[in-house]
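Asks: Take a look and give me a structure for this.
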Amino acid sequence: MPENAPDSTLEALLARLTLEQKVRLMTGADFWALHDEPAAGLRRMVTSDGPAGVRGELWDERDPSANLPSPTALAATWDDALLDEVGHLLAAEARRKGVDVVLAPTVNLHRSPYGGRHFECFSEDPLLSGRVGAAIVRALQDDGVAATVKHLVANDFETDRLTADVRVDERTLRELYLAPFETIVRDAGVWAVMAAYNRVDGTTMTESPLLRDVLHGEWGFDGVTMSDWYAARSTEAAATGGLDLAMPGPTGPWGDTLVDAVREGRVPEERIDDHVRRILRLAARVGALEGTQPQPVPPRTPDETHALVRRVAAAGFVLVRNADVDGAPVLPLASGAGTRLAVIGPNAHPGRTLGGGSAFVFTDREASPLDGLRDTFGAAAVTYAEGVRSHHRIGIADPALLSVPESGVPGVAIRFVGGDGETLATDERVGAAFNWNNAFAPGVEPDALAGVEVSTVLTAPVAGTYQVGASGVGLFRIALDGDVVVDRLLELPEGADPVEGLMRPPQAGVPVELEAGEQVRIDLVRTIKDHVPGTDLLVSLQLNVDLPYAGDEAAITEAERVAADADVAVVVVGTNEEVESEGFDRDTLALPGRQDELVRRVLAANPRTVVVVNAGAPVAMPWRNDVPATLLTWFPGQEYGHALGDVLTGAVEPGGRLPTTWPVDDTDPLPSVRPVDGRVAYAEGLHVGHRRYLRDRLQPAYWLGHGLGYTTWQHHDVDVRGGADDAVVDVVLRNTGSRRGRELVQVYLSRAKSAVERPARWLAGYAWVEADPGENVVAAVPLARRAFEHFDVDAGAWVVEPGTFAVEVGRSAGDIAARTWFEV
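Replies: The predicted structure follows:
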């Protein structure tokens, strides 16, 4: 890990700067970067979104990224050592793309599965979230790339997130929502923290006293606190608080207004110095300051990257059910000659590998479940049926169907148009989704841009009715073979989050009848008329094309036929970009469309049915006790299909355990994410996730920590040694199955007759063990002192209540296998 710059060096650099230069450094230079400052020997520093892969400054297919499993999938590994490898891969990706600061990890809690960004967060549990987040942060920063833990704090929903006020009691805030941030600041030494949009108890987080009093004062954080993008809204309150950097830039609430406030004595210059000192310290750590260099990070070959992503994906897959059919468990499947596999479902091809918003990247390749299972079993042994369509919107056009007019090469032609209709620049691209920020093309100044024109030729692979359209926010015109078929202003609904305009933008389209092989020219024009000259400009648009579809009933009937002809049916169901994304919350846990019906009808056609759930957050599974095998795969990254083949055949254990309690359906007692009168009340207090089910004696679909492997285990002795400061729980287990396996040993605490309110049971520690068949193994699980503590609001301190704690060892929060007692 890079050494900190001496304080004397930072002070000398500060002394070189005028007030105006210092204030300039406190606002971003553009959408992703910080200003350079030659007077301080400071080069430009680049930030990048990074929860599931490092995007870089471009957000399109021209600069692809390694697409890692989503954070829920990473947390499902419960494996600090494996996530250390993930952190090093992220660092290599960052350096490859010229990125100094990765805007990850996201450690907001899974307070409710309705949260639209659930997939981007790790867990419902603060201990697990803190540990897996710290593992990634340490690895990133060991390689000299800054991590940014976000979003401080209680940003656990999307609805009205820019303005909503979270009402939460102090003990709950400390023990749950601040806890993973504290772990990552104190134990992993994170270099940057992002302040959230929302308010907490009346104060917006970019102005909150939590930044100075807790983050700086109690935890000793010496890094940079930046705003979430556009979250800094005031001059004096933000500048006198703990916010160091307002992003993005170059505009914002500071600038000359803040200079005047300092000159007039309303903001102490010492505060400005503290903010800039932290920015310079960050620059020294990442090698952006004079006398420092970025730490070399060995590049990864594509094969090395693919292999690690594949291994991590399989390690996060959670097998929640594996019942017998004909006297033996359905999984693992035999992969030898003669096994006929039916692969069915809307998420079978393509699968969904990542969620929308800050976690979205463009990748160099993507193996769908169908691709991976064809590679595993052989193409001749695998049949495929779409089953149903679960989306209502027109999908992004498949680039394989598009070619540049005149030349006929794959892709689309783009023309950047000036105010008088002149061509400012041209480009050719191979994608159909476009996001421009900071720059469009060489020679195109944002202020001069009046429109963007996308032209391509669509070649129909089959005969039928196609849907052709466009998505975005603004004025759109579509012409097919010269005839204008769409000419309208597309707008977001009133009150919608701006990010919804990127992730679930309004769209317009028309049906088009085409014969197989027939071509139609598409000209899509997005008029630019709604920007303010001199500010940053973000233009996003999609070209949409859906292939012909005979309807759900015909598709399900075909799926039944394919399933009946196979030895095993693998049904891949899940969510899509209309359901899970940054910018909006979910309305229901139900799978979209007629997917539940598809599962039941395939099961009736073939009793050896495996259901694979491709969702970043819990979904209702009304068939879960009928289907013999169910595998939860989250959003597992670009090697999805290959990892799926590994796990289904038993080449690799399904390594995951649930990082969040899986509810039965929408009737479960789940916290609301919808503000009422501008407020979101965290009225459940300490009882989030499994804690709520335990307190109320309710049964979820699956508990936190649940997950099966391909062998069985028996817990024997459990013993606790040491005291509250150094307690270690020793657990003896035996592999009672027929193959080598790996088991997660989970330790929970509970406290009967406590003088303070407590959860019925809470996670205190965990560790993995491996053993051969018949072998005994001892798991040594350390417990931190914090596991026994609670936050005493009156004392303003963490305290241990003396007395007896139950130490419970289990396979999940609801499945306790052994218990002992520990006197503190």
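
Asks: Every contact and neighbour count from this point should use C-alpha atoms.
Replies: OK.

Asks: I figured residue 171 hits residue 792, correct?
Replies: Yes. Using CA atoms under 8 Å, residue 171 is in contact with residue 792, at 7.3 Å.

Asks: higher neighbour count, the two?
Replies: Neighbours per residue (other CA atoms under 10 Å) separate residue 171 from residue 792, with residue 171 holding more: 18 against 15.

Asks: Next, that one: secondary structure please.
Replies: At residue 171 the chain is in helix, as set by DSSP: H, G, I helix; E, B strand; the rest coil.

Asks: now swap in the one 3 residues further on and tell me
Replies: Following three-state DSSP, the label given to residue 174 is helix.

Asks: Pull the number of nearby residues for it.
Replies: Residue 174 has 19 nearby residues by other CA under 10 Å.

Asks: The one 10 residues further on now?
Replies: The number of residues packed near residue 184 is 27, by other CA under 10 Å.

Asks: Ok, residue 731 next?
Replies: By other CA under 10 Å, 21 other residues sit near residue 731.

Asks: any idea how far residue 644 is from the nearest residue in space to it that is not next to it in sequence?
Replies: Spatially, and ignoring its direct neighbours in sequence, residue 731 is nearest to residue 718 (4.5 Å; CA to CA, 6 or more residues apart in numbering). Here the criterion is CA to CA, to the nearest Å. By it, residue 718 lies 35 Å from residue 644.

Asks: From the neighbour counts alone, determine which of these two ranks first.
Replies: Set residue 718 next to residue 644 and count neighbours by other CA under 10 Å: residue 644 wins out with 28 against 21.

Asks: part of a strand, is that one?
Replies: No. Counting by three-state DSSP, residue 644 falls outside a strand, being helix.

Asks: wait, isn't it in contact with residue 371?
Replies: No. At 10.1 Å, residue 644 does not count as touching residue 371 under the criterion of CA under 8 Å.

Asks: dump the residue contacts of residue 168.
Replies: By CA atoms under 8 Å, 6 or more residues apart in numbering, the residues touching residue 168 are 200-201, 681-683, 685.

Asks: Would you list the buried entries among those?
Replies: Among those, those classed as buried by 16 or more other CA atoms under 10 Å are 200-201, 681-682, 685.

Asks: Which residue is the nearest non-sequential neighbour of residue 580?
Replies: residue 116 (5.3 Å).

Asks: So which elements touch the helix or strand harbouring residue 600?
Replies: Using DSSP states H and E, residue 600 sits in helix 595-605. On a contact count with 3 or more CA pairs under 8 Å, 6 or more residues apart in numbering; DSSP states H and E, helix 595-605 meets helix 552-564, strand 568-574, strand 609-614.

Asks: That one to strand 568-574, inter-axis angle?
Replies: 170 degrees (axes from the mean of the first three to the mean of the last three CA atoms, to 10 degrees).

Asks: this one as well, want them side by side:
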Amino acid sequence: MLDKNTILKDMAIEEKASLCSGGDYWHTKELKKYNIPRLTMSDGPHGLRLQLKQADNLGINESEKATCFPSGATICNSWDVDLIYKMGEALGEECLKNNVHILLGLGINIKRSPLCGRNFEYFSEDPYLTSKMGIAYINGLQSTGVGACLKHFAANNQEERRRVINAIIDERTLREIYLYAFEHIVKETQPISVMSAYNKLNGRYCTENKELLDMLKNEWEHKGIVITDWGAENNRVEGLIAGNELEMPATNGKSDLQIVQAVKEKVVSEELLDERVGRLLDIIDKLTSNEKLGQSYDKQKHFQLATKIAEESIVLLKNEDEILPIKSKNIVVIGDMAKKPRYQGAGSSTINSEIIENAYDSFISAELKVDYANGYSRLPSAGDKKLRKEACEMAKGKDIVIVFAGLTEEYESEGMDRRTLDIPTNQNKLIEDILKVNKNVVVVLSGGAPVKMPWAHKVKAIVNGYLGGQASGKAMVNVLMGKVNPSGKLSETYPLKLKDTPSYYNFPGSNLNVEYREGIYVGYRYYDTFDKEVLFPFGYGLSYTKFEYSDLRLDKIHMNKDGKIKLTVKVKNVGNMSGKEIVQIYVSKENSHTYRVKHELKNFQKVS
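Replies: Predicted structure coming up:
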């Protein structure tokens, strides 16, 4: 164990300052003189992106093989906290095998607009659901002794100009919507680290925002460290004063010298520097003392878990005439994504998957012979017309046409926001043309965010797999064939059109500022309060069976500020197939003296 007090007493200012920035791209500094080992960090959050060679934070350079679990936007549709705990646990096991001390996840920023290019990595538009799923994930991860890094703190709700944009948010909105999940996850899990975001919040960069970091450390009593997002620090001295212990990546000693100079000029007291370095030493000691480091894990078990999570997260949006599950063998599968699945997002969370199972091969493995047509190019091209014609010819006379479509890699990625809710035009044209020759069309969607579906009222079924990880194809086929009854429900609203979204007139803002003028009216809080029609609502999802609710009871009808009410309800499967239901509890306050949303999610439970 490190003797923190003795080390701090013996260390020179220069040595203390040196610990406050990275040793290289993925490591803290090692100080052999004091037996201080270095920490290893790696990107996450739905897999381990460990880079042993050339490093980057955009997912460009090669990383080691790892299990690619479903993305955050996907797993939240499962509403299954026990399953997400297991995912966190599995990620921790893969970190241990590779001697990784901190996994850079979980990202929990609220989905203010469906256009945010990184929404595939985040959970939900709802802060309560986000907090409960986040608590399960981090408890699972940290149960292995691996540290989590809760990010991006805070109000990092867009990719456009993310390094300079100033998010202007009133305090009530900030606390009720954008900080709620951070607060509750910090209080209930004590994440080893929190990552400060690139953007400004109410005029101050998050890395140097003392009010924000004081809230984290003093009000919420966070005991861990604050790490900058990679390259996010703008003024190292101000950041240190505000509460940022560790700047990443390495700065080649530049920021260390700035800290030393600030101490000598009494801008920073040595006592404050000792406090920051002391926290770092506590975390280094805790993480490097983990006796589980280096132990192996069961790859097959992790693959099975990834499959299970993907299955539980699939959302059945439409099933007219109960066309699903598949009952016929006269089937054609159409779409490039059936053979080359879009199974994860792009950017720092890109995982080098151990294996990738596509839907077409999974049909064959399930001994269901299907015809196939490509249907469209990943990048729209002059050849799309020919591909559509070939697909339509093959669709004629089939009992079921299954079209795999959705957002391509070029449409959503870290570093850029979408400009539209549309999927690629060539895919929409393909679906419309197929409908002219066959009405029994099932659309299987991939993507990390809501999209428009101009054909939704015409097709027989819509199944949304989001970004289901390396087992996405197998999981989807299991649902289509009825081996698994879909039980996912949407963790975000699908609007009819972009103009309906509450942040429409204030996203992504001006060159310098973005004003959150919609206030607390985010997602369903807006659509439900103002009776706005939507394509698919928050919390929506169908099943191959039916459930009946009865005997709803409360143990009391009045509750004081700190009180609790017990609610019980009977849920019965009245269909012909076993399945799971997600019971959702929403509350509202009548005769409120301040403006409030119509109702808010306050509890949920997945039952079977």
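
Asks: can you map out the strands along the stretch 251-400 of the second structure?
Replies: Assigned strands in the stretch 251-400 of the second structure, in chain order: 315-319, 331-334, 352-353, 371-373, 400-406 (criterion: DSSP state E, counting those that start in this stretch).

Asks: Could you single out the most deeply buried of those?
Replies: strand 400-406 (a mean of 27; mean count of other CA atoms under 10 Å).

Asks: Could you tell me where that strand falls in the first structure?
Replies: Aligned by TM-score structural alignment, strand 400-406 of the second structure falls on residues 568-574 of the first structure.

Asks: related to what we said a few turns ago, where does the helix holding residue 600 of the first structure end up in the second structure?
Replies: Against the second structure, helix 595-605 of the first structure falls on residues 427-437 (TM-score structural alignment).

Asks: repeat for stretch 299-319 of the first structure
Replies: Going by TM-score structural alignment: stretch 299-319 of the first structure matches residues 296-316.

Asks: how big is the offset of the match of strand 400-406 of the second structure relative to the second structure?
Replies: Mean deviation of stretch 568-574 of the first structure relative to the second structure after superposition (mean CA distance after the TM-score superposition for the first structure): 0.9 Å.

Asks: chain center to that stretch: distance?
Replies: 24 Å (CA atoms, centre = their mean, to the nearest Å).

Asks: Over to stretch 19-28 of the second structure?
Replies: So, by CA atoms, centre = their mean, the centroid of stretch 19-28 of the second structure is 26 Å from its chain's centroid.

Asks: which residue numbers in the first structure go with that stretch?
Replies: Residue span in the first structure matched to stretch 19-28 of the second structure, by TM-score structural alignment: 25-34.

Asks: could I get the contacts of residue 168 of the first structure as a markdown table with distance to residue 594 of the first structure?
Replies: As requested, the contacts of residue 168 of the first structure are exported to a markdown table (distance: CA to CA, whole Å):
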| residue | distance to residue 594 of the first structure |
| --- | --- |
| 200 | 40 |
| 201 | 42 |
| 681 | 34 |
| 682 | 34 |
| 683 | 35 |
| 685 | 36 |
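
Asks: Tell me the one among those residues nearest to residue 121 of the first structure.
Replies: Distance to residue 121 of the first structure across those (CA to CA) is lowest for residue 682, with 18.0 Å.

Asks: How about residues contacting the match of strand 400-406 of the second structure?
Replies: 339-348, 369, 563, 591-592, 595, 599, 602, 606, 608-615.

Asks: Buried ones only from those residues, please, as a PyMOL command.
Replies: To isolate the buried ones among the contacts of stretch 568-574 of the first structure in PyMOL, judged by 16+ other CA under 10 Å, type:
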select buried, resi 339+340+341+342+343+344+345+346+347+348+369+563+591+592+595+599+602+606+608+609+610+611+612+613+614+615
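
Asks: separation between residue 815 of the first structure and residue 132 of the first structure?
Replies: From residue 815 of the first structure to residue 132 of the first structure the distance is 23 Å (CA to CA).

Asks: Kindly report the same for residue 357 of the first structure.
Replies: Counting by CA to CA, the gap from residue 357 of the first structure to residue 132 of the first structure is 22 Å.

Asks: out of the two, which sits in the busier spot?
Replies: residue 132 (28 against 20).

Asks: so who does the residue nearest to residue 580 of the first structure touch?
Replies: Per CA under 8 Å, 6+ apart, neighbours of residue 116 of the first structure: 157-158, 579-586.

Asks: For residue 39 of the first structure, which three-state class applies?
Replies: Counting by three-state DSSP, the backbone at residue 39 of the first structure sits in helix.

Asks: quick one: contacts for it?
Replies: Neighbouring residues of residue 39 of the first structure by CA under 8 Å, 6+ apart: 13, 16-17.

Asks: Quick check: closest non-adjacent residue to residue 180 of the first structure.
Replies: The nearest residue in space to residue 180 of the first structure (CA to CA, 6+ apart) is residue 130, at 4.0 Å.

Asks: correction: residue 381 of the first structure
Replies: Distance criterion CA to CA, 6+ apart; nearest residue to residue 381 of the first structure, sequence neighbours excluded, is residue 340 at 4.9 Å.

Asks: What residue in the second structure is paired with the one you found?
Replies: Using TM-score structural alignment as the criterion, the counterpart of residue 340 of the first structure in the second structure is residue 330.

Asks: okay but that match is in contact with residue 396, surely?
Replies: No. Contact criterion CA under 8 Å: residue 330 of the second structure and residue 396 do not qualify, at 10.9 Å.

Asks: circling back: residue 395 of the second structure versus the match of residue 340 of the first structure, what's the distance?
Replies: 10 Å.

Asks: Repeat that for residue 209 of the second structure.
Replies: 58 Å.

Asks: for residue 469 of the second structure, same thing?
Replies: The gap separating residue 469 of the second structure from residue 395 of the second structure is 29 Å, by CA to CA.

Asks: cool, and residue 467 of the second structure?
Replies: On the measure of CA to CA, residue 467 of the second structure and residue 395 of the second structure end up 26 Å apart.
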